[in-house]
Every structure is written in structure tokens, then in C-alpha cells.
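> The sequence isn't on hand, but the structure is:
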């Protein structure tokens, strides 16, 4: 029986198996879809689909820099044990390298690693390692000089927090210092003009209500709001923040003193924003052992 692309696609979607594995399963079973599914199960290649609903909030951020381009890629797993797995780490490293040649995470999923799309490489890893994994996001920075930093490194170029800093001028040393600052403070934007207008308006409303509660004259209240908003901008923008290495100057001034201008940055932390399922550890053990 002729094996069509549509049949392979259907089997992949049903089982989560890789393309070549799905094609081989159909070929071995003369196109019988149910038999092909069973064949994949016996080979341990049909695990991915069953695991796709499980929360993957651990994992690693991989960073890579080349020719004025830097990328930070978050690849999630269910447990921190997998993040320490050398096979998983090698996959993250290769995905980060592939990300240098694309512009967004959707394009990255279709990028090739050893002749396979990244999405298929991930599906194959799920089947082999036995945990749900996701390619969640990527950030890219382009500048004359891009410096990367990894916090809580698990291996070279990957860890729990990945930071990229793009500079015009300066050197690796000041870039790394600023990247470490970004890892510690998680600024919302580079400068005031880059801030989300909704965030600015929300903060202004809160500060306005606080100022009005003081009962002071309107002219005084306006000055209070202006001063507090300026303080807010200093606290949440990278350029305006006090430099952690030397709080007597702002980050922007520290860069300038080193002959550099910050043109962009990115900070990616593993599991940021993912709703993690909390469960009592004793109850989890009991469940595993067949208890209540």
C-alpha cells in the first residue's frame, strides 16, 4: 500500500512520533493506522503526545552570540533533573545555535538541525527522555557588540537566566557587567520611551491616588506625581537604574564612561510567567505509591 504524506501527518499528530518514525511504522504495517500506532508504542516512540498536556516549567535558557547577533532561547522540561541531562543540554545548545539564523520562535521551530526541523528534534527527545518539553520563546539582540551572560549556569552557555546586552562601543568587560546587572534587576525596558504605555498609565493612576490622599493643594500634588513618576522611571528602566557595581552612577552613565552606548538588551528566565502546579510532596509520594 502506498504511504501518503497525509497518512504520515495523521499518525504524527496522533502519537507525537517523528516524521521518519511515523513513515517507517506505516510501511512496516502496510498502512494500517492502528497497527502503526501499536508498533510505535512497542518501540517507545509514541510517548510525546501523552505527555504534551503536562506542565513544563523547568529547563534551561541557552544563549549564543555570533557576528553582532545574540540569541537567548528557553527550552522547558517538567523537572530540573532533565535540565541536568547531557542529552537535553546538547539539544538546547544546538537549538540556540540554530536560532542565530532566524528571527522568531515560530521560524526557529522550522529551522533544521541535522536535517530535521527543531520541532521534530524536540518531539524525538520527548519520546526518548520521557518528559514533556517545549520550545517556549526566544529573544534576539543585534548590535556592533553583543555580550551574553548566564546566571546559575548548568553548562557552558546555558542556565536558569540568560541575558544579552547590545552595545555600540565599549568592550566585553562593561558588557558583562551590565548583563549581570540586568540579571539581578530585571529592568522593564531600556529607556522611558520604550516602556509599555499601559504600565506607565497604571503606575501614574496609583501614584495620583496616593498623592491626593495627602490632602495637599493641587499644585503640590502635581509636583508630587511628577517626582514620583521620575523615581519610577529610574527604578524600572535599564538606563535610569543605579548601577549595581557602582550605585553612585546610573547604568547609562557607567556605559558612557566606558565609551559605550546600550542599544538593546534581553533577559530570559526559565519558567517566568508559567503557572506551576503546586502539590504537597507527601501527597505526591503517596499517590506514586498508590496511596490516597
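Received the coordinates, thanks. Note that the structure is a prediction, hence the values are computed from the model and not measured. Numbers count the residues shown, from 1 in each chain.
> C-alpha from now on. contacts and neighbour counts both.
Noted.
> mind listing what the nearest residue to residue 57 once chain neighbours are set aside touches?
Among residues not flanking residue 57 along the chain, residue 271 sits closest, at 4.6 Å (Cα to Cα, 6 or more residues apart in numbering). Contacts here follow Cα atoms under 8 Å, 6 or more residues apart in numbering; on that basis residue 271 touches 57-59, 76.
> Equivalent analysis for residue 282, please.
Counting by Cα under 8 Å, 6+ apart, residue 282 makes contact with nothing.
> for residue 135, helix, strand, or coil?
strand (DSSP: H, G, I helix; E, B strand; the rest coil).
> doesn't residue 62 make contact with it?
No: Residue 135 is beyond contact range of residue 62, at 11.1 Å (criterion: Cα atoms under 8 Å).
> Overlap of the contact sets of those two?
Contacts common to residue 135 and residue 62, judged by Cα under 8 Å, 6+ apart, are 73-75.
> Residue 253: which of the residues you listed is nearest?
Nearest to residue 253 among those is residue 73, at 29.5 Å by Cα to Cα.
> Now do the closest one against residue 9, distance only.
27 Å (Cα to Cα, to the nearest Å).
> on that earlier part again, top of the shared contacts of residue 135 and residue 62 by neighbour count?
Within the shared contacts of residue 135 and residue 62, neighbour counts (other Cα atoms under 10 Å) peak at residue 74, which reaches 31 neighbours.
> Point me to the helix or strand that includes that residue.
According to DSSP states H and E, residue 74 maps onto strand 69-77.
> still on that earlier bit, which SS state does the residue nearest to residue 57 fall under?
coil.
> Also residue 49?
Looking at residue 49 with three-state DSSP, the answer is helix.
> could you measure the most centrally placed residue in the chain against residue 272, distance?
By Cα atoms, centre = their mean, the chain has its centre lying nearest to residue 74, at 3.2 Å. According to Cα to Cα, residue 74 and residue 272 sit 10 Å apart.
> quick one, what contacts residue 149?
157, 162-164, 176, 179-180.
> what's the distance between the residue nearest to residue 57 and residue 55?
From residue 271 across to residue 55, the span is 10 Å (Cα to Cα).
> The structure to be compared is supplied as follows:
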């Protein structure tokens, strides 16, 4: 073999070995990138294209990539929110959260029932409920009376979320950016009772998304009810909770407009006073008649129906005498 051919052969061999080494390194890097990409995609829910773009931008730093993705999605969400602002939001969910002697109901709306079943939307409803509960933290201490207060859309959007302290309005923009529908934070209500009272609760009409954490403390539905009750005698806690649930079912199903009193004559299906209405689970007796042998009094109630027409909300807290 001539010297020139030998030199050419050796150069080709060295080049081949170099390429093989580079290929091995690149393959290893690609495997690492793919692993990071899958994890980032699963954690954030953003597209593979955007996740890859973020990882490339920050040299595979997942935390920086995620922060950048959220920032970009939020910008896009605010842009989409302004464009979609006029579109009607007639669907959505009621979120109900109860902690001890306090309970919260919120309503968040979207355009379609398809989005209402999405985990990202349900997380937004959950954040609204948690934010409302946090906002009222401490107000239930040393209560001699029960208290009920309301928040309209403007007040609700300015609450901070429990997860990272961002505003609910920012979480809303993020959800709009992800899901591409107009959404609104419509209203919230909070109730707290003294130790000798309890709050019955019930939601109806929606399933939990498979992608939402099963440990979620927020219940979701198209209808929700809170019922403030006062036991007139000692009752087992389990039976009290079940009775509260049944009363909540009645409020959801029969939609009373006022409480009424035990002196009201029992009415028919068109009756709007709760205590005079036929009890939903036993129409042979009125709610008042059902409660008397239970040793229980209903003091107040609240019903939310997703998408219902609203009168102007009184957002100031209202307190009521525990004896009323």
C-alpha cells in the first residue's frame, strides 16, 4: 500500500472513531433530554414542542424551563382572555370545600361542558375555593353567631391562591391559555358557625377528572348547597353529618327561596319556603315535620346553581344571632 493511501486510510479510521464517539455521546444526551422532556410534559401539561423548546433554551434546567413555560402561557392567556372576553360562559362548575366549622362554595364558568370536565379547569375551581377559605382564615374564631359572606367576581379575582401565592386572575389567564376558552370567576360564598352548630353540605351533577388528584378536598358539581343546622339535643356526629347531607339534597332538588318557620302550614310542590316544602326524600311530611323528631333546627341555607341568573350580591359579611 502506497504511503499516500496509508495516510488516507488512517485518517478515515480516526474520523470514523471520532464520529462513533460523538454519536454515543449525542445518543446519551438525547436519552437524557427525552427523559426530562417526558417528565416536564407530564408535570406541566404543555405540548412536547413547547417543553422541548424550553429545555433547549435553558440547557435542560427543568425548573427554569417550567417557570418560563408558565410565564409564556400566562402572557398568551391574558392575550386570549382579552380576545375571548365577549364570549358567553354558560357552563362550568360549583366547587365546595369544607374545613371544620367553615365551608366555601365558588362558581367558575367556561364555554363548554367538555372544558368543565378537564383537570386544568377543575384545578382552577379548586384554587378559587382554597383562596376563598384562606381569605377568611381566622374570622371564624370565637364566634357567638354564625356568619355568611359573599365575594363577587372582582373580589374573587384578586384573592391569592394557596399553592404559590399568585392571584386567581393570573391562574385564570393560565387556564385560558392552556384550554383556549373564555372563563370567568363568577362568585364565592363563605360560612362559619360556632361550635354548637354544624354545616351540612351537598354537591350534585359532575364527575371528578381522572387526572385530578384523588386526594382533592374540593367537591365539584353543577349544583351545591350549604345548610346551617343547630342540634337541639346531643346527636352522634355521624348521624348529624348524614342529616346535613339529606337537607343539602333537599335544597338542591327543591330550590327553596326562603327558610320560613315551623308555624307555616305544609305546602305543595310549588311551595318556596324550605320548612313548609314536602321533604324531598319523604314527600309525605314537610321539612319542618321531618326535623322535629330529629332534634334539629335549620337556621339558614345557601344554594348555588351553575349558570343561574344572579341578583346583585351583597358582599358584606352578615352575622346572625345564634338564637334566631
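Cool, got the structure. Model, not experiment: these values are computed from the prediction.
> In CSV, list the shared contacts of residue 135 and residue 62 of the first structure along with distance to residue 128 of the first structure.
What follows is these, written out as CSV (distance: Cα to Cα, whole Å):
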residue, distance to residue 128 of the first structure
73, 22
74, 20
75, 16
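> what's the closest of those to residue 106 of the first structure?
Out of these, the member with the shortest distance to residue 106 of the first structure (by Cα to Cα) is residue 73, at 12.1 Å.
> Which one (most neighbours) among the contacts of residue 271 of the first structure?
In the contacts of residue 271 of the first structure, the most neighbours by other Cα under 10 Å go to residue 59, 29 neighbours.
> Make sure that residue is indeed in a strand.
Yes: counting by three-state DSSP, residue 59 of the first structure falls inside a strand.
> Verify the contact between it and residue 89 for me.
No: checked against Cα under 8 Å, the pair residue 59 of the first structure and residue 89 is beyond contact range at 9.2 Å.
> what's the nearest residue to whatever residue of the second structure lines up with residue 180 of the first structure if we skip its chain neighbours?
Under the alignment (TM-score structural alignment), residue 180 of the first structure pairs with residue 249 of the second structure. Using Cα to Cα, 6+ apart and skipping the chain neighbours, the partner closest in space to residue 249 of the second structure is residue 202 (6.1 Å).
> got the buried residues for stretch 138-145 of the first structure?
Neighbour-count burial for stretch 138-145 of the first structure flags 138-143, 145 (criterion: 16 or more other Cα atoms under 10 Å).
> One more: stretch 50-58 of the first structure?
Quick answer for stretch 50-58 of the first structure (16+ other Cα under 10 Å): 51-52, 55-58.
> between the residues you listed, which is closest to residue 13 of the first structure?
residue 52 (11.4 Å).
> in the second structure, what residues pair with the helix or strand in which residue 198 of the first structure is found?
Following DSSP H and E, one finds residue 198 of the first structure within helix 197-212. Under TM-score structural alignment, helix 197-212 of the first structure corresponds to no residues of the second structure.
> what residues does that helix touch?
Residues contacting helix 197-212 of the first structure (Cα under 8 Å, 6+ apart): 221, 224-225, 228-229.
> Kindly recompute the last result at 10 Å.
188, 192, 213, 218, 220-226, 228-229, 232-233 (Cα atoms under 10 Å, 6 or more residues apart in numbering).
> Among these, which one lies nearest to residue 105 of the first structure?
residue 188 (21.1 Å).
> Give me the neighbour count for the nearest residue to the closest one once chain neighbours are set aside.
Nearest residue to residue 188 of the first structure, sequence neighbours excluded (Cα to Cα, 6+ apart): residue 236, at 5.4 Å. When neighbours are counted by other Cα under 10 Å, residue 236 of the first structure registers 19.
> With the one 4 residues further on instead?
By other Cα under 10 Å, 23 other residues sit near residue 240 of the first structure.
> That one: which element?
Residue-wise, residue 240 of the first structure maps onto no helix or strand under DSSP H and E.
> Counterpart of it over in the second structure?
By TM-score structural alignment, residue 240 of the first structure lines up with residue 276.
> And residue 68 of the first structure, by the same measure?
By TM-score structural alignment, residue 68 of the first structure lines up with residue 101.
> residue range for stretch 15-27 of the first structure in the second structure?
Taking TM-score structural alignment, stretch 15-27 of the first structure hits no residues over in the second structure.
> roughly how far is that stretch from the heart of the chain?
Here the centre of stretch 15-27 of the first structure is set off from its chain's centre by 29 Å, with Cα atoms, centre = their mean, to the nearest Å.
> And stretch 121-130 of the first structure, by the same measure?
19 Å.
> what's the answer for stretch 85-101 of the first structure, then?
Relative to its parent chain, stretch 85-101 of the first structure has a centroid offset of 13 Å by Cα atoms, centre = their mean.
> so what's residue 182 of the second structure up against?
For residue 182 of the second structure, counting by Cα under 10 Å, 6+ apart, the contacting residues are 77, 80-89, 109-112, 172-173, 175-176.
> The first structure: which residue goes with that one?
That one, residue 182 of the second structure, aligns with residue 132 by TM-score structural alignment.
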